[in-house]
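> what shape does this take:
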Amino acid sequence: MVRILRSLVLLVSLGWSSLAAATVDITFHSFDGSVLGGRYPHAFVSMEGTLEDGTAVKENFGFSAKRATIAVLRGPVEHMILVEDDKWLNRTNRHFKLSMTDEQYREVRDMIEAWRNAPGRYYDLKTRNCIHFVGEIGRIMGLKVSYPKKLLRKPKSWLNHIMTLNPALGPSPID
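The predicted structure follows:
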């Protein structure tokens, strides 16, 4: 009986410790793009792991114009939240990864839904593009963020810039 009780206590404590150790990692990506390949440069995030309640998370989000037309150069256009297929996800530059609290995860998801459901033409190449979207997620994660004008169409260079603003992120910028 004592042995069964000890085993039960061990199983319960292991279960609680695995819940306490639950975490979701958020990775900040850029995609170089290629006019010939049909893709433009892009920044986005992916999230993967387990929330404290045991919910598994494996998702990614970016922000884009609904249609890639010349209208993007003239001002605000219709927008969408872009979810990358695995084939594209595996071809990205992975700049850095952070661990999220459940509260940060919920705040990021709320922000994503707010951008998804924004009325009217919400995508603007100069003021509200994929870089601004990822930047707002970075702020939620506690990062220092800025948007130098010369980097607003260069997701990889911009994420490298964010790394220089936040030296604790570690690795060197991506060439």
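
> rest of the way, CA atoms for contacts and neighbours
Will do.

> which stretches of this protein form strands?
24-31, 42-50, 56-65, 79-82, 93-100 (DSSP state E).

> what residues does the first one touch?
Going back to what we said before, that points to strand 24-31. Defining contact as Cα atoms under 8 Å, 6 or more residues apart in numbering, one finds that strand 24-31 is touched by 40-51, 57, 91-102, 105, 134, 155-156, 159.

> residue contacts, the residue most central in space within the chain?
Centroid-nearest residue in the chain, with Cα atoms, centre = their mean: V45, separated by 2.0 Å. Listed by Cα under 8 Å, 6+ apart, the contact set of V45 reads I26, T27, F28, H29, N60, F61, G62, V134.

> Proceed likewise with the subsequent sequence, for comparison:
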Amino acid sequence: MSRLVAIILSLAALGWSLPAAAAVTMSFHSFNGSVFFGRYPHTFVVLEGTLDGTGQKVKENYGFTAKTVSTAILSGPVEHEIVVEPDKYLTSTNRHFSVTLTDAQYRQVVAEMKAWRDAPGKYYSLDNRNCIHFVGKMAQIVGLKVDFPKKMLRKPKNWLNHITALNPRLGAKQIN
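Below you'll find the predicted structure:
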């Protein structure tokens, strides 16, 4: 037994420690937007961290939008795409709250993103399947309470503030 104690003490003396817990964090962002500056209000998710099971580093973000912005959006579904925002853009957005994902939830988020990205035909609808609905699905994957009030379907920041209020356990504050 004394040999085991000596080994443990030696490892402790060398600064040995258990590996840090790995985790992927998903943050929920909005962009205020402006018709005059060519960027409409938008919401998207940012995933950062390390997967527990593999040690794989994660640094991704996904938003759902119309492939082409035109007046056709006002009359029904249009072609869609998943957009990835450049790092420099992320600093000018509103980060509303973040949650920690399990590896399984991370895989679900990626699978859901791919399902939206790869859906055939015209899948983006301003009132029925827009960036808010996409981010809402991501929030549901991690167990957040989500709803889609009609008056907020074109107001991503207001909608994320609403989701913040529906989920007080997040401890997040609303953004003005």
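
> ok, back up a step: quick one: which of the contacts of V45 of structure 1 has the most company?
H29 (25 neighbours; other Cα atoms under 10 Å).

> please identify the buried residues of the helix ranked longest in structure 1?
In structure 1, with assignment by DSSP state H, the single longest helix is helix 2-20. Across helix 2-20 of structure 1, burial judged by 16 or more other Cα atoms under 10 Å covers no residue at all.

> that older thread, which member of the contacts of V45 of structure 1 is positioned nearest V12 of structure 1?
I26 (29.0 Å; Cα to Cα).

> pull the longest helix from structure 2.
Max-length helix for structure 2 by DSSP H is helix 103-118.

> that one vs structure 1, average offset?
Following the fit onto structure 1, the mean deviation recorded for helix 103-118 of structure 2 is 0.3 Å by mean Cα distance after the TM-score superposition for structure 1.

> from the chain's centroid, how far away is that helix?
Once both centres are worked out by Cα atoms, centre = their mean, to the nearest Å, helix 103-118 of structure 2 turns out to sit 11 Å from its chain's centre.

> for stretch 21-36 of structure 1, same thing?
On Cα atoms, centre = their mean, the centre of stretch 21-36 of structure 1 falls 6 Å from that of its chain.

> what do you get for stretch 85-96 of structure 2?
Distance, centroid of stretch 85-96 of structure 2 to centroid of chain: 12 Å (Cα atoms, centre = their mean).

> with stretch 46-62 of structure 2 instead?
The answer for stretch 46-62 of structure 2 is 12 Å, by Cα atoms, centre = their mean.

> can you list contacts of it?
21-29, 44-45, 82-85, 102-103, 113.

> which residue lines up with T50 of structure 1 in structure 2?
Using TM-score structural alignment as the criterion, the counterpart of T50 of structure 1 in structure 2 is T50.

> so what's its match closest to, chain neighbours aside?
K57 (4.4 Å; Cα to Cα, 6 or more residues apart in numbering).
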